[in-house]
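Visitor: just coords:
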């Protein structure tokens, strides 16, 4: 359907300006003031609203295949578009793990059938799947995910020879989870000796800044040695920030990311929220949170993502050592960032840069992430005058809970468009049509 969005405040490439925007044949056909409606067009009056390129989330765990009691591509992509996320890149730690091209193809087929948002998938690295890594298609695979020192099953890669080979031979971007397992084990043993069975308040002590730094500095050293395209996921510590450059994004082959929950919560939130905010790497001190925000401003952190990782309420409500790590985030991630804007912690232009422009640029995504004529119409309309109240039962996640329960955000997502189709109208997600597409990468 052709659509004309009138009188919106567009946020794009560091500028805010009032304009109209026309959507035709899945793309942004025209941007300009006082565009005249065509007879067949739907006209949307967006006066007073912000029009942003949809968030591109480069790190989610949608749990399919094999873990669909926690979430599915259908359920979690629906929550994502309700949160203004129009594209996602999904991680390989499902069951079976996504460590072969066939497993990638199987996921693509599920997403083609069920996803409401655009999609791409990471191939998971193992100590012995180098041939699969070398054979991936850089134009259809967003990257290769390497769990460096903190994972379970076949996705843990610790041996130096295996890591060297992956960093040397990988034909596409490498995304790393960096925590050093030996440091975590030592910290855990010390906590057990000092306090007995560890509790949730000990989580940032067990997975501390040294565990993160030892692993991330190793990854950066390997990337410098082989000139690898490296993207370090979910930084959580001030200490790690010294590893990254404030140079323009176009000049970097090593980039860094922060996640919305590490920008929102700190270790003072553990007593109230407990295992609901248990995640790896851990939410840490307020000084670390503030350092991450500072690094967003100076360019050392290039991208903001979610690391959306749902678990059931029952799985979370067990003693700390047995509770799984991860929390559901996609439905309210953008709202948390808009709240940061209201607080003065970042600007609206920076939110768009870190959630859309830079993701599209870093991953070389074809014609997405900007409000430009000829680009796919992946858009989100925000009303800055209406609030959003969060309650567990009202979430769209399969797990039906949110770490933001009882929070009132100051903005409301009024519409989300994926390839020009209205997939969220501010109330309901439209899953009747198949608007979503596989992301393509210009590599």
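Guide: Right, received. Where do you want to start? All values derive from a computational prediction rather than experimental measurement. Numbering: from 1, shown residues only.

Visitor: make it CA atoms for all contacts and neighbour counts henceforth
Guide: Fine.

Visitor: Tell me which residues are up against the lengthiest helix in the chain.
Guide: Looking across the chain with DSSP state H, the single longest helix is helix 209-226. With contact meaning Cα atoms under 8 Å, 6 or more residues apart in numbering, helix 209-226 is reached by 148-149, 164, 167-168, 176, 178-181, 183-184, 228-230, 232, 236-237, 239-240, 243, 254, 281.

Visitor: Among those, name the ones in helices.
Guide: Per DSSP H, helices hold the following members of the contacts of helix 209-226: 164, 167-168, 181, 183-184.

Visitor: Please compare the first structure with the one that follows:
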């Protein structure tokens, strides 16, 4: 077992910030030291004075495109970008090719990740209109959850049978995550705007097509089903002020049956950015008004919203450069989600401690991730070291994504991740990826 001592860092963890040190022994955190405590010797010592040391980020929603869509990204390339952004664990979505809707397809992903993933991993089982029997075979100790597309988005996995939805919410004992957008509303809006503008419709109307009505109608249906059957429901990528009324901030997270996630792009951009960025910020659900954006930010602060994630979903730039109705939705985010969130903290919109709570602690609590998400003795040494004065400029040329572009092109940020440890192994060190060891399958405490 090798030992590493990270000294004199500003540790941000469990609602406080303090100067301290962390001793890593093998894959685990052996000891956390306050500033005044005497430090031991270690085989490797890193002076982290002035740097933030936080638990590794747990991203509960990514699309790494493998199998079948690997021209856009793959588990190897996107997990490399993830660890460069301080993300040490991720949960990946089932709308691949083939879709992850059988135990065989699910386990094939786990096997692939064990060979190539730089970060720790879990994969969602996808629900369809006719695979409930297969979904019920999933072991909740080894799989993060079940994904239900109540809006089809991409991948043709729409679950639109009311009978099936009732059975899913009634019979599945583990966490159910949902993409919520009402298909009928979206189709009607699409026809309306296509008749007005044709195929070359300006991207600014994406928010009008996938509007708050489409989101709320579907999200409220999911909440109704979860309430009826006492299910554990996690609504992904909430994008509207209106949907916050469906959530509760009077219950501790570990006791909540209905929870909400917000994504970095919905907290950073608003619809005024479409005219400059166009398809680069075309996501489903859509980025909406500044009123919605600001309400989501406040929803984080007030604990109506529980988790911050990315919905990392790369496409090639050639695909994204199509006209509105042909350009796919989604974009890459994992390499810069943490620095962007810390930038919002620097702007006074939220606190650094809240960033760590929503990106590290809360996913661990919500998904019941075993021994991760905190800087605690006996926990896995999943850690990110951040330089708060790096003054980096993000460009298409310096990203690690396979698609080689970013919605943050030419954005200047003060913060940058400089080192990342996964299971005690230094996987990212000032721009260099160390592939000597791979990440591990996440396990869950039920």
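Guide: Received, thanks. Because the structure is a prediction, the values reported are computed rather than measured.

Visitor: if we can go back for a sec, and the buried ones among the ones in helices among the contacts of helix 209-226 of structure 1, selectable in ChimeraX?
Guide: In ChimeraX, a selection of the buried entries from these looks like this (16 or more other Cα atoms under 10 Å):
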select :167,181,183,184
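
Visitor: ok, the ones in helices among the contacts of helix 209-226 of structure 1 vs residue 142 of structure 1, which is closest?
Guide: residue 167 (15.8 Å; Cα to Cα).

Visitor: how much does the longest helix of structure 1 stray from structure 2?
Guide: Its matched residues in structure 2 lie on average 0.3 Å from helix 209-226 of structure 1 after superposition (mean Cα distance after the TM-score superposition for structure 1).

Visitor: before we move on, the earlier item: turn the ones in helices among the contacts of helix 209-226 of structure 1 into TSV, including distance to residue 50 of structure 1.
Guide: Listed next are these as TSV, based on distance: Cα to Cα, whole Å:
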residue	distance to residue 50 of structure 1
164	46
167	41
168	44
181	44
183	45
184	44
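
Visitor: and which of the ones in helices among the contacts of helix 209-226 of structure 1 is nearest residue 249 of structure 1?
Guide: Of those, the one sitting nearest to residue 249 of structure 1 (Cα to Cα) turns out to be residue 167, at 20.5 Å.

Visitor: Can you tell me what the closest one aligns to in structure 2?
Guide: Alignment note (TM-score structural alignment): residue 167 of structure 1 maps to residue 169 of structure 2.

Visitor: What of residue 278 of structure 1?
Guide: In structure 2, residue 278 of structure 1 lands on residue 282 (TM-score structural alignment).

Visitor: With residue 306 of structure 1 instead?
Guide: Using TM-score structural alignment, residue 306 of structure 1 lines up with residue 310 in structure 2.

Visitor: just the strands in the stretch 301-443 of structure 1 please.
Guide: Taking DSSP state E, counting those that start in this stretch, the strands of the stretch 301-443 of structure 1 run over residues 303-305, 379-383, 388-389, 408-409, 412-418, 421-424.

Visitor: Just say which of the ones you listed is most tucked in.
Guide: strand 303-305 (a mean of 29; mean count of other Cα atoms under 10 Å).

Visitor: okay, and stretch 352-366 of structure 1 goes to which residues in structure 2?
Guide: Mapping stretch 352-366 of structure 1 onto structure 2 (TM-score structural alignment) gives residues 356-370.

Visitor: tell me how far the ends of the matching stretch are from each other?
Guide: 18 Å (Cα to Cα, to the nearest Å).

Visitor: swap in stretch 35-42 of structure 1?
Guide: Across stretch 35-42 of structure 1, first to last residue, Cα to Cα, it's 13 Å.

Visitor: now it, how far from the centre of its chain.
Guide: Chain-centre distance of stretch 35-42 of structure 1: 35 Å, with Cα atoms, centre = their mean, to the nearest Å.

Visitor: got it, and stretch 356-369 of structure 1?
Guide: Taking mean C-alpha positions (Cα atoms, centre = their mean), stretch 356-369 of structure 1 and its chain are 13 Å apart.

Visitor: Verify the stated contact: residue 429 of structure 2 with residue 419.
Guide: Yes - using Cα atoms under 8 Å, residue 429 of structure 2 makes contact with residue 419 at a distance of 4.6 Å.

Visitor: For residue 8 of structure 2, which residues are in contact?
Guide: Counted by Cα under 8 Å, 6+ apart, residue 8 of structure 2 has contacts 19-21, 35, 47-50.

Visitor: let's see 6 Å
Guide: The contact partners of residue 8 of structure 2, taken as Cα atoms under 6 Å, 6 or more residues apart in numbering, are 19-21, 48-49.

Visitor: before we move on, what about residue 18 of structure 2?
Guide: 10-11.

Visitor: List the buried residues of the host helix or strand of it.
Guide: Per DSSP states H and E: residue 18 of structure 2 is located in strand 16-25. For strand 16-25 of structure 2, a neighbour-count test (16+ other Cα under 10 Å) marks 17, 19-25 as buried.

Visitor: Nearest to residue 272 of structure 2, out of those: which one, please.
Guide: residue 17 (35.3 Å).

Visitor: Need the counterpart of that closest one in structure 1.
Guide: By TM-score structural alignment, residue 17 of structure 2 lines up with residue 16.

Visitor: for residue 386 of structure 2, same thing?
Guide: In structure 1, residue 386 of structure 2 lands on residue 382 (TM-score structural alignment).

Visitor: for residue 132 of structure 1, what are its contacts?
Guide: residue 100.

Visitor: Now do the end-to-end distance for stretch 239-249 of structure 1.
Guide: 21 Å.

Visitor: so which strand or helix has the corresponding residue of structure 1 for residue 82 of structure 2?
Guide: By TM-score structural alignment, residue 82 of structure 2 lines up with residue 80 in structure 1. Per DSSP H and E, residue 80 of structure 1 falls inside helix 73-82.
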